[in-house]
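# Sequence and predicted model, in that order:
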Amino acid sequence: MSQQLINHSPDLKRLRDEGYEIEVRGGYLLIHHIPFVDQNKNLQYGILVTTLHDIQNHVIFFIGDNPCEIDGNVITAIQHGNSNSVLNNQITVNRSFSNKPTGGYPNYYEKVKRYADIISAPAKYLYPSVTEKTFKLIADSSNETVFQYIDTNSSRANIEAINSKLENQKIAIVGLGGTGAYILDMVAKTPVKEIHLFDGDSFDQHNAFRSPGAASMSDLDENPRKAAYYQKLYSNMHKYIYVHDYYVKKENLLELDKMDYVFICVDKNAVRKMVTDYLASAGIPFSDVGLGVNVVDDKLTGAVRVTSATRDKNDHLPLRIFSEDSDNNEYATNIQIAELNALNAIFAILKWKKLSGIYVDLENEHHSSYAISTSKIFNEDVVTA
């Protein structure tokens, strides 16, 4: 529960957000990587340890040798005890320090910062590049979240409570071409419960030029399946990504029943119509993405669109989703347009997060399109109060 305790304590959270390497272990706060110099003026690193049950206790423990001044003499002003002490079966400290300001310490942030400043000052003078603020990766070793490591970005911005609205959602991404891959890139950075990837294609060389990241030559030489490739890549961040190495067809539409939101990123209108009709009838909210690109006077033009639907708003779909495919679409000729794929994905993510209560939604539109040539956004199919 280390990170949950830190998140619920403003002073501990401030320490972590400022880059201190902190850890809560058995009722004690450990602050790692505190630089100091020894009697030979050599750079060393120690660990500060303080109890978490009594802020009135101004004494702090230390794991490491005696910190010294720039001349090699021990910093006597903070000396308190110099014997080993076993705090619990995981923590044995080597000494303790005492430095009590007038009125004591108001919180753990001020206590840790004061001792860290005193101990590290000589080291920073002799070794100007050293710091105790390392912003070191914090792994989720206690399996508290869906992430492999702690989401310090949300905590630094104080938006964890807002983002938690996504925690119980199971998300499906149908189609992992350019736009679907960019959607995955953003969904994988949210605390959703599960991410399901549906695609029966392989990840080929042309995919690398319209997808997030940078596939290596060795990646392409392996000729990976698209869903498996992205699952492996984004499992570096999110723990619960599942591979469905096949296309969504009439026979397996039932697999979407357990989803809370579906992103449809396919290039065949017949498949698009089949999936959206099924989801609308089942009352499962979704966003369908698409882009149309044409060559005009040796330049590209076209539009990017997102059509969304919910249980309460889906009567607009017959006017937006068609079952016939158009040949007048330069995207089908493998023009590499990663920026439009990314933009399409961003619009879809924004709508999903609006429907999930993350962003303010004043228009409540369910069809949005962006015209490339004029840079204008058109919002339609609005739900009025």
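Nice, thanks for sending it over.
# drop to CA atoms for contacts and neighbour counts, all remaining ones
Noted.
# Next up, the contacts around N168.
192-193 (Cα atoms under 8 Å, 6 or more residues apart in numbering).
# ok, now which ones touch the most centrally placed residue in the chain?
Centroid check for the chain by Cα atoms, centre = their mean gives K189 as the closest residue, at 3.0 Å. K189 sits next to 237-238 when contact means Cα under 8 Å, 6+ apart.
# alright, now check it against this:
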Amino acid sequence: MTWTSELQVLASRNPFIDELVKQGYAVGFVNAHLVIFGVPYLNAAGDLMYLDMISPLDLREGNLIDRPSDHKLYFAGEVPCNIDGNKISAGTAEEVRFVSDEIVGNRMLSNKPEGGRQYESIEEKIYQYLALISAPAVHKYPGVTPRAALKKHVEAAPSPLRFPDTLSAREGMVGLSHRLRGQKVAIIGCGGTGAYVLDYLAKTHLEEIHLFDDDIVHVHTLFRLPGVYGEKHLGTPKVIALGEAYAEFHGGIKPQLKRVDRNNIACLAGFDFVFVCVDDAPSRQMIAQACHDAARPFVDVGMGLNQGRNGLYGFVRIAGGAVGDFDKLNGTPYMPAQNAEDREYRNQPQIAELNALNAAMAVIRFKQHMGFFDRLNESHAAVFDVAGMALDTVV
């Protein structure tokens, strides 16, 4: 069969996978799922059929397969039966399991080891299910080859992620996660909030994430960036420092050492979504207007803080998220066009938790736009009151 690079790595660290292939099984490693193609079984009428067995994998360090976190298995096909036409001794339910556009399970099997314990290993789980499903077919049709019967070769779906998305696989959310595939986004401004936006987006299947900023890393910047940056990064352009760090996880990070201005604003038309993370109101206004003119959705972030007797108080806000929001926001307090006189924000730079909150709100709004998260109203802005811990949406 055709080996993908991911399957090769998996087999090199887990001899069980290599053993399956040597036995003739057509095995795939697709979006953090182990798929065994063309497993023979009997349907209720006693006909010889073939199904694809699907099991999410729990991976730990070094691409080693961990002990299965549950006992379920998914497949595409009819309910497997014994020779007498009764279904095999496993619980079944109609449950869709999306692995890729080509591989979708329509049913779930539930079968625990003797005594109702957990499976000790992925080997035990797979071999128990293979025997349970195939034994009746092999008994009735002695000549059947229960290995690679369909000769189905499926390449792993392309992804810019350096690691398999086992979290989405384990939770059955591959279909939702893939709604971000093929998308190109821009983060304009890579200070505290913009850097956290990158941190969240780098864990997704976005095709490209472009970073726009012409500033360098200062000492105060170190307190606001996600992760740990040190002395060697001082004086380095922010987009270079961030790009090098996050390229270890995502292959589509594109640092752009430039400030977005009227000379290059036309480049925004090439993106599917834009995150506006600048703290200069006139620049924000120009970028938002350009996105509107190019019919590109954007989300703008910001915060306003004041220092009182009991500490900082103020708000964190997002605005936009859909094409057409600019008309609703332009000239309103939710997307200020003028810089505030109070510059307390600049005097209190060590507020990474508010940067992270601001970025999380923006990314949630983006994922609502992409259909990953549900959206209950057509709000075009949201404001979080820091002192009151209250969130208001603006419809």
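Good, I have the coordinates. Note that this is a predicted model, so its numbers are computed, not measured.
# what's the counterpart of the residue nearest to the centre of structure 1 in structure 2?
Matched to structure 2 by TM-score structural alignment, K189 of structure 1 sits across from K203.
# Without its sequence neighbours, what residue ends up closest to the aligned residue in structure 1 for Y345 of structure 2?
For Y345 of structure 2, the aligned position in structure 1 is occupied by Y331, per TM-score structural alignment. Once flanking residues are discounted, Y331 of structure 1 sits nearest to V293: 5.7 Å by Cα to Cα, 6 or more residues apart in numbering.
# Assign a three-state SS to the aligned residue in structure 2 for the one you found, would you?
Matched to structure 2 by TM-score structural alignment, V293 of structure 1 sits across from L305. Of the three states, L305 of structure 2 takes strand under DSSP: H, G, I helix; E, B strand; the rest coil.
# Quick one: map G180 of structure 1 onto structure 2.
Match for G180 of structure 1 (TM-score structural alignment): G194.
# which other helices and strands contact the strand or helix carrying its match?
Following DSSP states H and E, one finds G194 of structure 2 within helix 192-201. Contact here means 3 or more Cα pairs under 8 Å, 6 or more residues apart in numbering; DSSP states H and E; on that basis helix 192-201 of structure 2 packs against strand 184-188, helix 352-369.
# Could you find the closest non-adjacent residue to the counterpart of V219 of structure 2 in structure 1?
In structure 1, V219 of structure 2 lines up with Q205, judged by TM-score structural alignment. Spatially, and ignoring its direct neighbours in sequence, Q205 of structure 1 is nearest to L220 (6.4 Å; Cα to Cα, 6+ apart).
# Determine how far the helix or strand harbouring that neighbour lies from the middle of the whole chain.
Assessed by DSSP H and E, L220 of structure 1 sits inside helix 217-221. Distance of helix 217-221 of structure 1 from the chain centroid (Cα atoms, centre = their mean, to the nearest Å) equals 26 Å.
# Residues touching the helix or strand that comes right after that helix, excluding its own?
Sequence-wise, the next helix or strand downstream of helix 217-221 of structure 1 (DSSP H and E) is helix 226-234. Residues from elsewhere that reach helix 226-234 of structure 1 (Cα under 8 Å, 6+ apart): 176, 181, 185, 188, 197-203, 241-245.
# please redo it, this time with the cut-off set to 10 Å
173, 175-177, 181, 184-185, 187-189, 195-204, 207, 213, 215, 219-220, 222-225, 238-246 (Cα atoms under 10 Å, 6 or more residues apart in numbering).
# List the buried residues for the helix or strand that comes right after that helix?
Using DSSP H and E, the helix or strand that follows helix 226-234 of structure 1 in sequence is strand 241-244. Across strand 241-244 of structure 1, burial judged by 16 or more other Cα atoms under 10 Å covers 241-244.
# in the stretch 51-200 of structure 2, which spans are helices?
Taking DSSP state H, counting those that start in this stretch to define them, one finds helices in the stretch 51-200 of structure 2 at 122-140, 166-171, 174-177, 192-201.
# Next: the stretch 201-350 of structure 2.
219-222, 238-246, 281-293, 325-329, 344-347.
# Make CSV from these and add mean neighbour count to it.
Formatted as CSV, the helices of the stretch 201-350 of structure 2 follow (neighbours: other Cα atoms under 10 Å):
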stretch, mean neighbour count
helix 219-222, 16
helix 238-246, 20
helix 281-293, 19
helix 325-329, 18
helix 344-347, 13
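# For my notes, please list those in TSV and give distance to I126 of structure 2 for each entry.
Below are the helices of the stretch 201-350 of structure 2 laid out as TSV (distance: least, Cα to Cα, whole Å):
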stretch	distance to I126 of structure 2
helix 219-222	47
helix 238-246	35
helix 281-293	51
helix 325-329	51
helix 344-347	56
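# M335 of structure 2: which of the ones you listed is closest?
helix 325-329 (6.0 Å; Cα to Cα).
# Next, the mean deviation of that closest one compared to structure 1.
Once fitted to structure 1, helix 325-329 of structure 2 is off its aligned match by 2.3 Å on average (mean Cα distance after the TM-score superposition for structure 1).
# Against which helices or strands is that helix packed?
helix 281-293, strand 298-308, strand 311-320, strand 381-385 (3 or more Cα pairs under 10 Å, 6 or more residues apart in numbering; DSSP states H and E).
# Much appreciated, bye for now.
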